[in-house]
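[1] No letters, just coordinates:
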């Protein structure tokens, strides 16, 4: 009896070994055939092919490095701005001290943070979504449909979504007086640049021909935001730090993250493949990037609307909102799992992130209600 059991498992493992061997042979066959062809070519052909292969390997090494190393990533990045000690709203004249000098006004922390987040995306790091190898995918399969190399790209797109939403509000409301004054040219240029396609490379098929890559447009947006802030500091630009503008800004953020919450819910409810859901990671990291961006932008908005926050006694509630955002940034699992909510083996990171987003949104709605009284 024991011999039969041993024979049974021996046959099972032998069959598995043959299957794995055939799979490896099938995967290796193109490379073996290429090697045989390469050995029988002349030295010129071999030199050209070798150079192409070397370039190919180099590109993939660079691609691997850029997708895995997150330069400058810091969930506590808002502390570097030291905005808690600022006592002047954006655009408000700064009281002169000592000898009179040029008139100055408060800078916009929102514009500074938006510029720095974009700089973080395209200068401190490579913008992954427009890299050639990312666009080519994994043997033609979109990287977002695989569990590899797409986390940083999704995170960057989430951060960029927060900056895009903010750039619209800067142009339409914050950077002009009651919506009736002339649109600020620097803010308009920043909005146009940051709204550019996220995946443009140097050449495209639709339309066919050479293109300006995405990072160049985003660098222009960064420069335009900083140019606006320099003019604002010189009192040559406008930042309308009124309560109704803050209400509208909070509304837009709440709607934006509410949409992301719906995306997470749809994926969590309809797909429960646990660690094997290949789209769960890009959904998660997009939401994480969005909250990462809004954490800094809301912290900045509190400084820009310092008078409004103080007059309406919003300090405690604003602290709670920022604490909720910061708590969400503690969720950084090594592998993103989209399991069932009642499951006991595979966790459900999408539902967890969705829970934090809804808590933040609830705090934003409460802030808006207090401001609207």
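    Everything's here; your move. Not measured: the values here are computed from a predicted model.

[2] From here on, just use CA atoms for contacts and neighbour counts.
    Fine.

[3] What's the first helix or strand after the helix or strand where residue 10 lies?
    Using DSSP states H and E, residue 10 maps to helix 2-39. Going down the chain from helix 2-39, the next helix or strand is helix 43-68, by DSSP H and E.

[4] Go through that next one and flag the buried ones.
    Using 16 or more other CA atoms under 10 Å as the test for burial, helix 43-68 gives 63, 66, 67.

[5] helices or strands next to it in the packing?
    helix 132-136, helix 151-169 (3 or more CA pairs under 8 Å, 6 or more residues apart in numbering; DSSP states H and E).

[6] before we move on, back to that, now tabulate the buried residues of helix 43-68 in JSON lines and tack on distance to residue 116.
    JSON lines is the format used below for those (distance: CA to CA, whole Å):
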{"residue": "63", "distance to residue 116": "23"}
{"residue": "66", "distance to residue 116": "19"}
{"residue": "67", "distance to residue 116": "20"}
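
[7] Residue 36: which of these is nearest?
    The closest of these to residue 36 turns out to be residue 63 (CA to CA; 28.6 Å).

[8] In contact with the closest one, which residues?
    By CA atoms under 8 Å, 6 or more residues apart in numbering, the contact list for residue 63 reads residue 133.

[9] now the strands for the stretch 151-300 of the chain?
    Counting by DSSP state E, counting those that start in this stretch, the stretch 151-300 of the chain has strands at residues 203-205, 208-210.

[10] Pick the most buried one from these.
    Ranked by mean neighbour count, the strands of the stretch 151-300 of the chain are led by strand 203-205 with a mean of 12 (mean count of other CA atoms under 10 Å).

[11] Contacts for that strand, please.
    209, 210, 211.

[12] ok so, going back, closest to residue 231 among the buried residues of helix 43-68?
    Distances from residue 231 to the buried residues of helix 43-68, taken by CA to CA, are shortest for residue 66, at 35.1 Å.

[13] ok, now how distant is the closest one from residue 59?
    Distance, residue 66 to residue 59, by CA to CA, to the nearest Å: 11 Å.

[14] now swap in residue 373 and tell me
    Distance of residue 373 to residue 59, given as CA to CA: 57 Å.

[15] do the same with residue 252
    Residue 252 sits 40 Å away from residue 59, going by CA to CA.

[16] what's the answer for residue 3, then?
    To residue 59, residue 3 is 54 Å away according to CA to CA.

[17] likewise residue 155?
    Counting by CA to CA - residue 155 and residue 59 are separated by 22 Å.

[18] For residue 137, grab the count of nearby residues.
    Using other CA atoms under 10 Å, residue 137 has 15 other residues around it.

[19] before we go on, here's another structure to hold up against the first:
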């Protein structure tokens, strides 16, 4: 019995060794062939080729560095804003702090929007503090023609950034359609309208494209313009020149749409977890995980900010405890940061199911948001 097991093990290791050898030969052959060709060329050909290879090496070093270093990443970033110290809801006129005579002549000042601040800062985090990975040339070229999303390498940051951006896009749409106007028939704020349009721009646009063919404006340029648009709106709001309508029905709709987006993410995670449970060998599991993580990361900041902007409504509807619980759930979910994402079966004792775990936390947050929506809609 022992001899047969030993023989089977030897055959398996020999087969794996041959397979790895073939993979190595397949990868190395183009480079060996290119080296043989290069060695027999004259210097007029060698010099441009060497310069191109050197440039490509520098670009890849930069690309790898940008995908692996996450500047400004902080799961506790909402604490920096000190939202608990805000005493007025967004858009409310602030009382004068100086003497009565000076107060009479001082220009009016209103509370700025925390939601707008966080949306602008999250976009700044994506495109200024970090490189926007999805539109980088080497990311678009892929791994030997294969999309980086189909590999287990160098795509986690891109997925995370897209998850963050999806929440900021949703926020910008809500600001334009509901929160930044008194009613459906009132005028749309031009800065918010521009911000929404810029944030909706294609996430993978580079300086040149094939569909349509020709030069393009890269995605980060549009997102940087959106940052300026959002900050302009908040400056006008601080001067009481524009509107932030903090009614309960506006918050209800905002929460409802965020819950709907998270519900779609739960379905994506569940589908991948149930139908592609290949453990550590599922090359798309990391994309799904980090997109969901990016959504929760941005939702934590946006909902923390909304708690400050709509503090009066939340207190009047007795939703403070639910709101605080939701933020605590988001903080708990953001502690899950596995080094390697595994998509094993849920009852596996060897390969964990990180997608199922993330799906559980997203579902918890969504369930609380649905309950908040019910409370806000009560009479």
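    Thanks, I have the structure now. The model shown is predicted, which means the values in this text are computed figures rather than measured ones.

[20] could I get the strands of the stretch 151-300 of structure 1 as JSON lines with distance to residue 168 of structure 1?
    Output for these, formatted as JSON lines (distance: least, CA to CA, whole Å):
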{"stretch": "strand 203-205", "distance to residue 168 of structure 1": "27"}
{"stretch": "strand 208-210", "distance to residue 168 of structure 1": "28"}
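
[21] got a list of what the aligned partner of residue 183 of structure 2 in structure 1 touches?
    Taking TM-score structural alignment, residue 183 of structure 2 has residue 178 as its aligned residue in structure 1. Neighbouring residues of residue 178 of structure 1 by CA under 8 Å, 6+ apart: residue 240.

[22] Apply 7 Å and report the result again.
    For residue 178 of structure 1, the contact set (CA atoms under 7 Å, 6 or more residues apart in numbering) is empty.

[23] One more: residue 254 of structure 2?
    So residue 254 of structure 2 contacts residue 174 (CA under 7 Å, 6+ apart).

[24] Could you measure from it over to residue 376 of structure 2?
    From residue 254 of structure 2 over to residue 376 of structure 2 the distance is 11 Å, taken as CA to CA.

[25] With residue 361 of structure 2 instead?
    23 Å.

[26] Neighbour count for those two, which is higher?
    Each of residue 361 of structure 2 and residue 376 has its neighbours counted (other CA under 10 Å); residue 376 has more, 22 against 19.

[27] From the structure, what's the count of residues near the counterpart of residue 294 of structure 1 in structure 2?
    With TM-score structural alignment as the criterion, the equivalent of residue 294 of structure 1 in structure 2 is residue 299. Neighbourhood size, residue 299 of structure 2 [other CA under 10 Å]: 23.

[28] what's the neighbour count on the closest residue in space to residue 299 of structure 2 that isn't next to it in sequence?
    Among residues not flanking residue 299 of structure 2 along the chain, residue 167 sits closest, at 6.6 Å (CA to CA, 6 or more residues apart in numbering). The tally of other residues near residue 167 of structure 2 (other CA under 10 Å) stands at 23.

[29] Please tell me how far the counterpart of residue 167 of structure 2 in structure 1 sits from residue 284 of structure 1.
    Mapped onto structure 1 by TM-score structural alignment, residue 167 of structure 2 lines up with residue 162. Look at residue 162 of structure 1 and residue 284 of structure 1: by CA to CA, they are 15 Å apart.

[30] do the same with residue 17 of structure 1
    Taking CA to CA as the measure, residue 17 of structure 1 falls 37 Å from residue 284 of structure 1.

[31] what does residue 318 of structure 1 give?
    25 Å.

[32] now stretch 317-336 of structure 1: which residue numbers in structure 2?
    Counting by TM-score structural alignment, stretch 317-336 of structure 1 pairs with residues 322-341 of structure 2.

[33] got the end-to-end distance for the matching stretch?
    Note: stretch 322-341 of structure 2 ends 31 Å apart using CA to CA.

[34] swap in stretch 260-278 of structure 1?
    This stretch, stretch 260-278 of structure 1, spans 18 Å end to end (CA to CA).

[35] could you pull out the helices for the stretch 101-250 of structure 1?
    109-119, 132-136, 151-169, 185-194, 214-233, 243-270 (DSSP state H, counting those that start in this stretch).

[36] Quick check: the last one compared with structure 2, mean distance?
    So that's helix 243-270 of structure 1. Mean deviation of helix 243-270 of structure 1 relative to structure 2 after superposition (mean CA distance after the TM-score superposition for structure 1): 0.6 Å.

[37] Now do that helix: distance to the chain's middle.
    The chain centre lies 16 Å from the centre of helix 243-270 of structure 1; the measure is CA atoms, centre = their mean, to the nearest Å.

[38] Return the set of buried residues in it.
    243-247, 249-254, 256-258, 260-261, 263-265, 267-268.

[39] Output the residue interval of structure 2 matched by it.
    Using TM-score structural alignment, helix 243-270 of structure 1 corresponds to residues 248-275 of structure 2.

[40] for the one residue sitting closest to the centre of structure 1, what are its contacts?
    The centroid of structure 1 falls nearest to residue 156 when counting by CA atoms, centre = their mean (2.6 Å). If you count contacts by CA under 7 Å, 6+ apart, residue 156 of structure 1 has them with 121, 289.

[41] Apply 8 Å and report the result again.
    The neighbours of residue 156 of structure 1, taking CA under 8 Å, 6+ apart as the test, are 121, 127, 286, 289.

[42] Residue 70 of structure 1 - how many residues pack around it?
    Residue 70 of structure 1 has 15 neighbouring residues, counting by other CA under 10 Å.

[43] ok so, going back, TSV for the helices of the stretch 101-250 of structure 1, including distance to residue 98 of structure 1?
    Formatted as TSV, the helices of the stretch 101-250 of structure 1 follow (distance: least, CA to CA, whole Å):
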stretch	distance to residue 98 of structure 1
helix 109-119	25
helix 132-136	56
helix 151-169	36
helix 185-194	32
helix 214-233	19
helix 243-270	32
